[in-house]
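Colleague: here is a sequence with its predicted model. Questions after.
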Amino acid sequence: MTSTPRKAGLAILAAALAFTGALYGVTRPAAADVVADLNATQLVADMGAGWNLGNQLEASNNGVPSETAWGNPTITQALIDRVAASGFKTIRIPVAYLNHIGAAPNYTVSAAWLTRIKQVVDYAYGKGLYVLINMHGDGYKSVAGSWLICDASSQTTIQAKYQKVWQQVATQFAGYSEKLIFESMNENFDGQYGNPTQPCYSNINAYNQIFVNTVRQTGGTNASRWLLVPGWNTNIDYTAGNYGFVIPTDQYRSSTIPAAEQRLMISVHYYDPWDFSGTEDGTITQWGAAATNPAKKSTWGQEDFMDGQLKKMYDTFVTRGYPVFVGEYGSIDKTTYDSASNTYRANYARALVSTAKKYGAATAYWDNGWNGQHGFGLFDRSNNTVTQQGIINAIMAGVGTTPTSPSPSVPTSPSPSPSTNPGTGACRVTSAVNAWNTGLTNTLTVTNTGTTAINGWTLAFTLPSGQTITSGWSATYSPSSGAVSAVNASYNGAVAAGGSVSIGYQATHTGNSAAPTGFKLNGATCS
């Protein structure tokens, strides 16, 4: 996202390496020679659910990066501990350099700033998480001190500066394992929305190539670690389509990497449709098949569009061995306009994560640290608590991870065992199927129409022939086809008399996208 101070988070070769190491006081531990050994499929699976530490190390004031410049508190180990405890396995840390870069020809990055970047990386890396760092705000014309401008005339100077900065950063981290990933830049383009222009796109491609060459030549694990590169503005159409994106060559990578494997990932972001995910008004507050008010739902950008966009990335890159990373996605809080806003935000997040997983992509939710109206926040960074457990649950369900319990500071209902007082009252089930091509999503709303509470439930139903569940949320589904049983999650087993619970799943189909039949809740037939 183009990062700004707004609360919505609206986001030449160098001297010899030995000289550089001496100049910046960098040492590399013996572990520097460890070679990354995960292939593309294994990497995506191992990265799990990702989260962005947004609006912190890319925040700046008058061109000087400062982690508290945009209203967030200082980053702490406790915050990262909370994020990890919530189930996230990957943390993307956006970084700006701006006026922390010295004058030509050395373009020395402030030692204090490099040290602080390392400290924050270590908070996550030390917990065994995947960590991504990039050059985030240096290419935004709207940010004071920006310089990585693709349509500027001084490209020789820009590229020399870019090479020097990445050489220093890569040298700083050369001894870190493959769990650290570098991303060349963020949302770089000329600032004009519409089709990409030349030679600006050619300059973006040049930046990516300089990045790959520079990182590889610093040695250590950098010769083999995964590197992440974007196309024009991290836009899916302009990266996967015929608009000029060129995957960098990787001629300096370690010879120990099997010839048939890649060590480059492709970076894109996803905020479609923007009128739902980012526009700060109350017009469009609902999304997806479960939307109840057509007037509050965008006319485009629903599940079928999302599937089609991520399939483009799969067809263009994943099939060639280049994994995809959706480094930002999310939607802002609009509960001021629609009390059900967070339900649709959760549905959006779950769909994006599960669809990305289907097409060989990893993901990271954009969190700018702001909670409340128009915020993306999932955590309160001032006290390290969870603020949007429902969205976190949806993300974990989408990636296929059991959601963790909420923070103790978040009120929750008891989590009964499915076998405790199951209840024998009547029930009603409604089904909302949204189908496309060979896939579908289905949201099931289960209502307890009896007179007593249900404490733990199993919903049985029969899928139409040709349908197979590929992922689900808010319940555990088994088997994936035929007669299916959905068992409550730890957080939604209690259903009061007259109350309801929503669950759902994504499935493939062979021309039959009908709703399931034969619903029974704890053995009682549902209407």
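Modeller: Cool, the structure landed. It should be emphasised that the depicted structure is a prediction, and the values quoted were computed from it without experimental measurement.

Colleague: every contact and neighbour count from this point should use C-alpha atoms.
Modeller: Will do.

Colleague: now the helices for this structure?
Modeller: 17-24, 40-47, 77-85, 111-125, 155-172, 200-217, 236-240, 274-277, 303-316, 341-358, 389-399 (DSSP state H).

Colleague: now render those helices as CSV, adding distance to residue 293 and mean neighbour count.
Modeller: Output for the helices of the chain, formatted as CSV (distance: least, CA to CA, whole Å; neighbours: other CA atoms under 10 Å):
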stretch, distance to residue 293, mean neighbour count
helix 17-24, 59, 14
helix 40-47, 36, 17
helix 77-85, 34, 18
helix 111-125, 41, 16
helix 155-172, 49, 20
helix 200-217, 41, 22
helix 236-240, 29, 20
helix 274-277, 13, 22
helix 303-316, 16, 19
helix 341-358, 12, 24
helix 389-399, 21, 25
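
Colleague: between those, which one is closest to residue 296.
Modeller: With CA to CA, the closest approach to residue 296 among the helices of the chain belongs to helix 274-277: 8.9 Å.

Colleague: what's that closest one packed up against?
Modeller: Based on contacts counted as 3 or more CA pairs under 8 Å, 6 or more residues apart in numbering; DSSP states H and E, there is no element that helix 274-277 packs against.

Colleague: returning to that earlier point: distance to residue 194 added to the helices of the chain, as TSV?
Modeller: Output for the helices of the chain, formatted as TSV (distance: least, CA to CA, whole Å):
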stretch	distance to residue 194
helix 17-24	41
helix 40-47	31
helix 77-85	36
helix 111-125	34
helix 155-172	23
helix 200-217	13
helix 236-240	10
helix 274-277	15
helix 303-316	17
helix 341-358	24
helix 389-399	31
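
Colleague: out of those, flag the one nearest residue 443.
Modeller: helix 341-358 (9.6 Å).

Colleague: and for the closest one, what's in contact with it?
Modeller: 49, 285-288, 290-291, 303, 306-307, 310, 326, 329-335, 362-363, 390-392, 394-400, 471, 473 (CA atoms under 8 Å, 6 or more residues apart in numbering).

Colleague: for stretch 395-406, same thing?
Modeller: 48-49, 85-87, 346, 349-354, 357, 386, 389, 392-394, 412, 471-474, 491.

Colleague: how many neighbours does residue 520 have?
Modeller: A count of nearby residues for residue 520, using other CA atoms under 10 Å, gives 20.

Colleague: ok, and here's another one to check against it:
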Amino acid sequence: MKRIGMFGIACGAALLATTSAFALPKASALVEPMGMGYNIGNTMEVPENPTAWGNPLPTAAYIKAIKAAGFNTVRIPCAWYSHSDALAKDIEANGGTADNDAYTHVGKASDFTNPTINAAWLKQVKDVVDMIIAEGMYVVLNSHWDEGWLEDRVYDGVAASPRSGANNIANSAATTKARQAAFWTQIATYFKDYDEHLLFAGANEPGVNDPWNGTQWEFDNTRMQVLKSYYDAFITSVRSAGGNNATRTLIVQAPRTEMDMAPMLSQNFPTDPAGSGYMMAEVHYYPYQYSLLNKDEEWGTQYYYYTGLASTTDKTHNMGWNVYSNSIDNNALGTPNQIKKAFGELKTMFCDKGIPVIIGELGAIKRTGQITDAANLKLHLQGRALFYGEVAKNAKANGIVPYVWDTGAEDDGNMTIITRQKGTYSILDPDVLNALQKAYGQEGNNQSNLDSLVKENEVPETGNGKGVLVTYATKTTDSSETGTLRINLSNDSKDLSKYVGLEIRMKGSVETAGGCTSTDPKKECSEYGWTSMDLFMMTGGSWAWFDANVLQQADQELDATTFQTFQIKWEDFRTEPTGLNEANAIGLNLYGTQVTGTITIDYIKGIKADGTTEIIDDFDKKPQLEGIATGKIVPLSGSDAIKAVRVASSSKMLVNVRPGMVTASFSASKNAPAKATLMNSMGQVISQKNFTANRGMNRVELTSDYRGPAMLVVRQGSQQLVQKIMLK
């Protein structure tokens, strides 16, 4: 029997079932029509304000562009907690006020268990859902991170922070479960008459995170039972909400949504009151070294070039490069071999049992700012398309629905396919889209922009060095904006205690007032403008912030044509830095209104007590740029170039791996606190221990039920020992 939702394209937002007397199709029947999927990322999931991360609210034109690009299902990452009265309750529980800009989830949650979602927010979400369904597409509506109200709290009782056991935090699993039930009762009731085109997902990447430094804690079976209780609350609440919710397809996630942890979900899959066939499982796919890693580490390098398109001049960044054997591992995470094997295992584990799988997020960053050789950049861009196509091909072959992640950003490091921030809704990444379309039997004939991207980002090699050219351009006229150049410090550089300050070498000009930088013809420029330029750093597990006005403290003017060095001592910072042996990031912030300008930066150095300096970053690769700052790598030659030499550290330890246990023996130079960490191939913590290392030989043991490739890191102060291992 037909329902309104099955033939109601002409009915627009009225794709609703008139009765709940008939069961909706089972989940397996949705896989083929759902096809390949798209995420509207960094929008509806932004806490409190969906436009705060730079994206406009989705429009009908944007949704039509997604459909026209060949996608037939859209995932809406969505916030609920920060649009409810639970936010204010928790702020008050931490000594804040209800009008705080944002809730920092460091402290305790209140015992408030029955939150109410704002009615206007439900209507806003409904508008987006309706636009998608009106195009004949399917919608996965989830509960996303949203200040970590659930995803950072998959545990019960008190958990110790990895920061040397400090700042222990408590969580009541019963409270979190009650909130989960309350939210999904309201969501499901609101959408109860929607047909099978609307699916619900109970979480995003549920785990346990240290709220002070973002480190992920070990996820064991005890925490799996807590997560399962959250899923039980989700499922029971939806099934009890009436209408078509009785047989709506619901989706639950593997711990942290990691493929490696899919067996844990399979072994603890929740029971559905609707019976079998109305559930899906979700994992995400970001092969860490290829998809997300943005700096080389001692344990491994970034992967720039995909299998089959290896670089002959930059071998250490080829897919699967092993830093210990100096060779290629063709079964490394992200390779075609690994994708085929992993997706086949998902099929056996879930799909063959009537539980379809979605890859809720997948992608790989575009590294146009890191690769300055034209031939290698072209290999990288071609390889990204191969990667996306390989994932889509294997997903389709195994009855899995893949969803590409899209943030809307258009700068270096983006995963965006369709533009939306400028209102044009054009194809930003036609080569990736072509690969996806071809995997799903579509034409895939979008005009490639690969050659133009290579030309735009090509940096002529001079042999003398590189710098970063940063451009600042404010977008408003009546409020201060910030442009940030940020360096996330590598492990070798985290200890700044050996320095007495920082030195930055740069040239350029910045102008304020006098000229209007607004692109809005309805806004007039005011008659004033101001700017300041600050060096900053963040240190320690609490990411304490310190900054200093670089021009004011150095008592110098910025020169537009000649490089100058500016030195800032620790005592020049607004508050004297502490925790310098655990520095997380340094950088340059430009603040102001009506600001335009460009600056070229050659390096940032640390200043030693004897007056000598040492390179911290020489911008051979582009740093992270945020806010009103954009930029690219540029060559420096002649007197402009200063060749920088880095000193790499080397370390060794003896490691013994047994089933369920890893033992490391190493030598320490002093008596001091230390930390041993086991990380999986995604760079996520699977086991961790704080201990005191003594001068001389030491031994530390870690236990874990994890199986497969892992990285063991033992750190004492600035000393770090790293070894790649295989857990049994």
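Modeller: Received it, and whenever you're ready, just let me know what you need. Since the structure is predicted, the reported quantities are computational estimates derived from the model, not experimental observations.

Colleague: returning to that earlier point: figure out which of the helices of the first structure is closest to residue 224 of the first structure.
Modeller: Per CA to CA, nearest to residue 224 of the first structure of those: helix 200-217, 7.3 Å.

Colleague: whereabouts in the second structure does that closest one align?
Modeller: Using TM-score structural alignment, helix 200-217 of the first structure corresponds to residues 223-240 of the second structure.

Colleague: can you check stretch 352-362 of the first structure too?
Modeller: Counting by TM-score structural alignment, stretch 352-362 of the first structure falls onto residues 391-401 of the second structure.

Colleague: go on, stretch 46-56 of the first structure?
Modeller: Counting by TM-score structural alignment, stretch 46-56 of the first structure lines up with residues 33-43 of the second structure.

Colleague: before we move on, what about stretch 77-92 of the first structure?
Modeller: So stretch 77-92 of the first structure sits over residues 60-75 in the second structure, by TM-score structural alignment.

Colleague: between the two ends of the matching stretch, how far is it?
Modeller: Start-to-end span of stretch 60-75 of the second structure (CA to CA, to the nearest Å) is 16 Å.

Colleague: how about stretch 281-296 of the second structure?
Modeller: End-to-end span of stretch 281-296 of the second structure (CA to CA): 33 Å.

Colleague: in that stretch, what counts as buried?
Modeller: Residues 281-294 are the ones in stretch 281-296 of the second structure that count as buried (16 or more other CA atoms under 10 Å).

Colleague: could you do stretch 351-366 of the second structure as well?
Modeller: 351, 354-366.

Colleague: need the contact partners of it.
Modeller: 27-28, 31, 39, 75, 276-286, 290-292, 346-347, 350, 381, 384, 388, 398-405, 412-415.

Colleague: repeat that with 6 Å
Modeller: 28, 277, 279-286, 291, 400-405, 413-415 (CA atoms under 6 Å, 6 or more residues apart in numbering).

Colleague: how about stretch 175-186 of the first structure?
Modeller: The contact list for stretch 175-186 of the first structure (CA under 6 Å, 6+ apart) reads 28-29, 31-32, 36, 130-136, 220-221, 225-229.

Colleague: just the ones of those in strands?
Modeller: Counting by DSSP state E, the contacts of stretch 175-186 of the first structure place 130, 131, 132, 133, 227, 228, 229 in strands.

Colleague: how far away is the corresponding residue of the first structure for residue 51 of the second structure from residue 368 of the first structure?
Modeller: By TM-score structural alignment, residue 51 of the second structure lines up with residue 68 in the first structure. Relative to residue 368 of the first structure, residue 68 of the first structure is positioned 12 Å away (CA to CA).

Colleague: of these two, give the one with the bigger neighbour count.
Modeller: Shown here are residue 68 of the first structure and residue 368; by other CA under 10 Å, residue 368 has more neighbours (26 against 17).

Colleague: that one is in contact with residue 54, isn't it?
Modeller: Yes. Counting by CA atoms under 6 Å, residue 368 of the first structure does reach residue 54; the two are 4.5 Å apart.

Colleague: quick revisit: mind listing what's buried along the match of stretch 46-56 of the first structure?
Modeller: Buried, per 16+ other CA under 10 Å, within stretch 33-43 of the second structure: 34, 35, 36, 37, 38, 39, 40, 41, 42, 43.

Colleague: so who does the first one touch?
Modeller: Right, residue 34 of the second structure. Per CA under 6 Å, 6+ apart, neighbours of residue 34 of the second structure: 72, 73.

Colleague: and the gap between it and residue 277 of the second structure?
Modeller: 16 Å.

Colleague: equivalent analysis for the second one, please.
Modeller: In this structure, residue 35 of the second structure and residue 277 of the second structure are 19 Å apart, going by CA to CA.

Colleague: can you check the third one too?
Modeller: The spacing between residue 36 of the second structure and residue 277 of the second structure, counted by CA to CA, is 21 Å.

Colleague: okay, now the alignment partner in the second structure of residue 173 of the first structure: neighbour count?
Modeller: Aligned by TM-score structural alignment, residue 173 of the first structure pairs with residue 191 of the second structure. For residue 191 of the second structure, the neighbour count with other CA under 10 Å is 19.

Colleague: which residues does residue 191 of the second structure contact?
Modeller: Not one residue lies near residue 191 of the second structure by CA under 6 Å, 6+ apart.
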